[in-house]
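In: My questions are about this predicted structure, shown below with the sequence.
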Amino acid sequence: MSDRHIDLEVGLGSAGSTGWSRILQQEGLRHRGEDVQSAPVVVLEDELPDWTEDYVSAGGVAVVSGAPSGAGLLPDSIEGVIGGFERPDAPRLCTAPTLARLFSGQGKGVCRLHERRVRKNGMDPGRFPLILRRRVGRGWLLFTGVPLTRLLMAHGDTLRRFSPHSDVTERVSSIDKAEVADTLVWLLRTAFAAAGLPYVRPVRFPHGAASVLIFRIDVDGAYGDRCAALAKVASAHGVPLSIFVNRQLCEEHPGTLPPHGDGGTDGGTVRHEIGQHGSTHNLFDTVADNLANLRAGAAWVEERTGVVARSFVAPRGMWNPALGQALAEMGYRYSSDFGLDFDSLPFRVPGSGILQIPVHPYSPERAVEHAREHGSPPVTPAAVAAHYLAVVQQQVAANRPTHVYGHPEVLGAMADQVLPTVFADVRRRGLRTMTLAQMTDWWELREGAGMRARVQAGTGTLLVDYDAERLPVEVDGADGLDVMVAGARRRVPVGERSVLLPADGGISAAARPPS
């Protein structure tokens, strides 16, 4: 920390933590792996280094995921298996089966050793806080014994219910990683507030919008004119689709494929993004087999549509590192696979560097199959539209992308009954519609912006600038923040998301000096 200003940076105290690295990159926060103790906030995973007590006592704030036992700074704990937890800011269960360390004391969020038990005699045994906060000298220690950062990066999927808006099941990530990520962001925001500093990040979406809509079609068979019908309805409403075509299932269920395009809107004409969905509708265990499937799928799409496919999403929503390496060798920039994650912000997969753009796993086709399996009433267009609308509301509230999908088989037959309802709601909310390629362009721009934020000591003025593209920023006042925008003073209440636009001289705000 300089005598002249405080850099709003995060020290990555556990250098090997890919979970913390993902969160810091997603948030656009400048962070360092060296000289970490000069940062006002340090994040740790599974450890308390020898310097932790001195750092916190001097006024720093340390945040620990997977806090260990036996450390003098931490209270008594036990080890237990939990099925998940309640977030500190949302009283709903986050599915996250794991071995965890459960600390005694008062805190935020809930972990339970005895899950799905009837409470008797007014007692609630085996209830532990998810996150605890302890004052140490002039600083703070925020910690959880749940290995949140490791859960965020773990592989594995299972057949389960995945949404509060439906009983439909799908083979998705075994962990609600969007909820895990939001919990880690809550920890960061709380840490900056404990340090008496504002929390500042570049906006997540263009113009500071709360979300964007990405509508994806996986062509697991064209089914006559149903695939083309989806593109036609979307075009009529000015919405570009991201369409991914699979050879195997299109040969089994042939039909008309939509006109090719590169995504986006050009002169009022909607141009849909066309990518591939593999030749064989499956995931393979080796790089070589995945490469062969990708090359064959790309060749088939080019032969049938004239499009050179430059993008891919995995069949059956499945993912493994071998696929990531194969995609990187093909020169593809992104994928989108709910067996790895769903409903989350985009993130880079370690190793391959492929950008994952998680999708919501509900499809009308799976809903129909689920209804048959359980003897439920037939799935109606109104029910499908209602689910999509609920996802829009959920993702807007969470400030995450609204990325939904379907297939021609069922959704194509009800396209004119479902899509206009969803598109009207998105327009009413003022949300932009994007293809996956456009979302990748935006995210790469945001990644390369290089935001720098600092508070001048004494005056308490918040200064923000960028290495490259100057984006709007979101600011949460730590203890309330007086902001100057275009000469006008405004107040940023604690915990309220306020978007500040760049000005000719950068972005500046008058902040209360940290104590």
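Out: Yes, it's here. Numbering: from 1, shown residues only.
In: CA atoms for contacts and neighbours, from now on please.
Out: Will do.
In: which residue packs closest to residue 367, ignoring adjacent ones?
Out: What sits nearest to residue 367 in space, not counting adjacent residues and going by CA to CA, 6 or more residues apart in numbering, is residue 168, at 5.8 Å.
In: second one coming, line it up with the first:
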Amino acid sequence: MSEVHAARPAALPFLLWKTPPGLELILAQEGAAFEVVHDPHPFAFRGGRFVLFDGRRESPATLRLLLTSGHVAIDVDAFRKGEPVDPFDALVDDRPMRATWDVGGYTLRERVARRPKAAIRERIINRLRDEVLARDGVWMRLAPFPHPFRSAFNLRVDLDEPVAEDYFRFALARNLLDDCTTHFVSTAAYQAEREVLADLAGRDAQSHGHYHYVYRDPEANLRNLERADLILRDRGFEVEGFAAPHGRWNASLDDAMEALGYSYSSDFQLGYDDLPFFPWKDGRFSKVLQVPVHPICEGLFLDAGAADGRCVADHLAAVVAEKADAGEPAFVYGHPERRLGRMPEIPLALAATLDRRPLVWRTTLTEMARWWRWRASRKWLAIARGPGRVKVQFDDWDADYPLALEVQRGDFRSLIPLSGPRTILDLSALAYERRPTPARRVARPPEPDRRPASWRQLVRQAIDWETVTPVDEIPDATLAGRVKKGLRRWKLQRTGTS
């Protein structure tokens, strides 16, 4: 073993060498201090004591030649054992699936992310933390919310259809949640609804695209987003975010958001009920942050036969309570038109749930994205200063948000507010509270919908069938586009509607 650098390295950051991108993704979500090592020479490993590597890509014997006796190497390949699929592949899997939940006697169906990424993240982080603590390390992370908050709440509403009367009905009940509601506007539906747009002025209003559809064609996606962006900016809105119709995501959609400089999106076919994250695509991390929401809305209950909003209110309030008590984002969504506008019991139930939890940050998704990006940009390290004492140091301290550090030992955690770039901690003198593993009884992953796809569904998927885009605007550069355009024209001739 090399002794090029004999002094004991810093307790943090973790050093990542030839690890899968899924590990980097969840460490960033966690708020852990880490650095990716790119050049395999001894001095590259001077910055941290714990070196995480993937035994499928690097042998322990080869790695030992680069480390000193002060290093601890952890092979993350061990974390694959006992998992039904490779967890690191699952964390960057961008495929959706048809899913189903049984909630309150109703069978709900939706297309969501194929993998339960939040649950996978928790299992991997728990195993890594156990390894670090067993080897005389410390587990610290940046708190996921500005101090002193323990959770965050947002109601996301998607404005899909031009039913202004329902919007204003919803707006009356929204008064109790006005500071923590984000509106995603489909401009094809609302560009002519001047009173609605005037009411949204000064509130968090972002893009839902022009036409309510996500295309497979990259140029169609870019045109759709550019058109909505132009209309919203012309009406005086500052557009920073996007939410995809039906929660759908693909790489070309993400490319369009990057081209427009958007900060974040919220697409449950990529991730749901999770901490924000930057998706992995085409061999790199996207510049567009994903801010996941709970994927069950009132429409799923109505499709399943519910007659009113009481069951929806009960479910969403229970989701918010469970996630807030677990110290997680409690972000839910719905639609004003023919739904929330006629179901005031839903926002009332959400407001009542929040009233009992003063340490929940009432925020917009836009402000949450700003906070999360700021948090992700912090560079810090932890240096041992004797038994049980640690110095935490930030390279680029600023006070834009009140920041806290969370120290965890088993099920016990201590939250320490930070007031400057350097803090000395006596770990034995901290006040810890018990934070058990969340129950996940309400906001739980779905089961796969195992009903076989019909021939009609397969054809629709093959040609990217939709009836939202005007026929003359359907791109026909591909065979699928030409087939769709031809069928839409045939339908128009036969029925008078396309």
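Out: All right, it came through fine. These figures come from a predicted structure and were not determined experimentally.
In: Under the alignment, what does the residue nearest to residue 367 of structure 1 map to in structure 2?
Out: Residue mapping for residue 168 of structure 1 onto structure 2 gives residue 108, with TM-score structural alignment as the criterion.
In: what does residue 339 of structure 1 give?
Out: Structural correspondence for residue 339 of structure 1 with respect to structure 2 (TM-score structural alignment): residue 269.
In: Same question for residue 465 of structure 1.
Out: The alignment partner of residue 465 of structure 1 in structure 2, by TM-score structural alignment, is residue 393.
In: which other residues reach whatever helix or strand that match lives in?
Out: With secondary structure defined by DSSP states H and E, residue 393 of structure 2 is part of strand 389-394. Surrounding strand 389-394 of structure 2, the residues in contact under the criterion CA atoms under 8 Å, 6 or more residues apart in numbering are 378-385, 421-427.
In: hang on, the earlier thing: how near is the match of residue 465 of structure 1 to residue 74 of structure 2?
Out: Summarising the geometry, the distance separating residue 393 of structure 2 from residue 74 of structure 2, computed by CA to CA, to the nearest Å, is 24 Å.
In: now residue 390 of structure 2
Out: 22 Å.
In: For burial, what's the neighbour tally of the match of residue 339 of structure 1?
Out: Here the number of neighbours of residue 269 of structure 2 (other CA atoms under 10 Å) works out to 25.
In: cool, residue 458 of structure 2 as well?
Out: Around residue 458 of structure 2 there are 11 other residues, counting by other CA under 10 Å.
In: Now do the same for it: its match in structure 1.
Out: Under the alignment defined by TM-score structural alignment, residue 458 of structure 2 corresponds to no residue in structure 1.
In: who's in contact with stretch 484-498 of structure 1?
Out: By CA under 8 Å, 6+ apart, the surrounding residues in contact with stretch 484-498 of structure 1 are 474-483, 500-501, 503, 507-510.
In: need the strands for the stretch 301-450 of structure 2, in chain order.
Out: Along the stretch 301-450 of structure 2, the stretches classed as strands by DSSP state E, counting those that start in this stretch are 329-334, 360-362, 380-384, 389-394, 404-409, 412-417, 422-426, 433-434, 447-448.
In: Residue 52 of structure 2: which of the ones you listed is closest?
Out: Using CA to CA as the criterion, the shortest distance between residue 52 of structure 2 and these is 16.1 Å, found for strand 380-384.
In: Quick check: that closest one compared with structure 1, mean distance?
Out: Aligned to structure 1 and superposed, strand 380-384 of structure 2 gives a mean residue distance of 2.0 Å (mean CA distance after the TM-score superposition for structure 1).
In: Tell me the residues of structure 1 aligned with that strand.
Out: Alignment of strand 380-384 of structure 2 against structure 1: residues 451-455, by TM-score structural alignment.
In: Tell me which residue of structure 1 matches up with residue 247 of structure 2.
Out: For residue 247 of structure 2, the aligned position in structure 1 is residue 317, judged by TM-score structural alignment.
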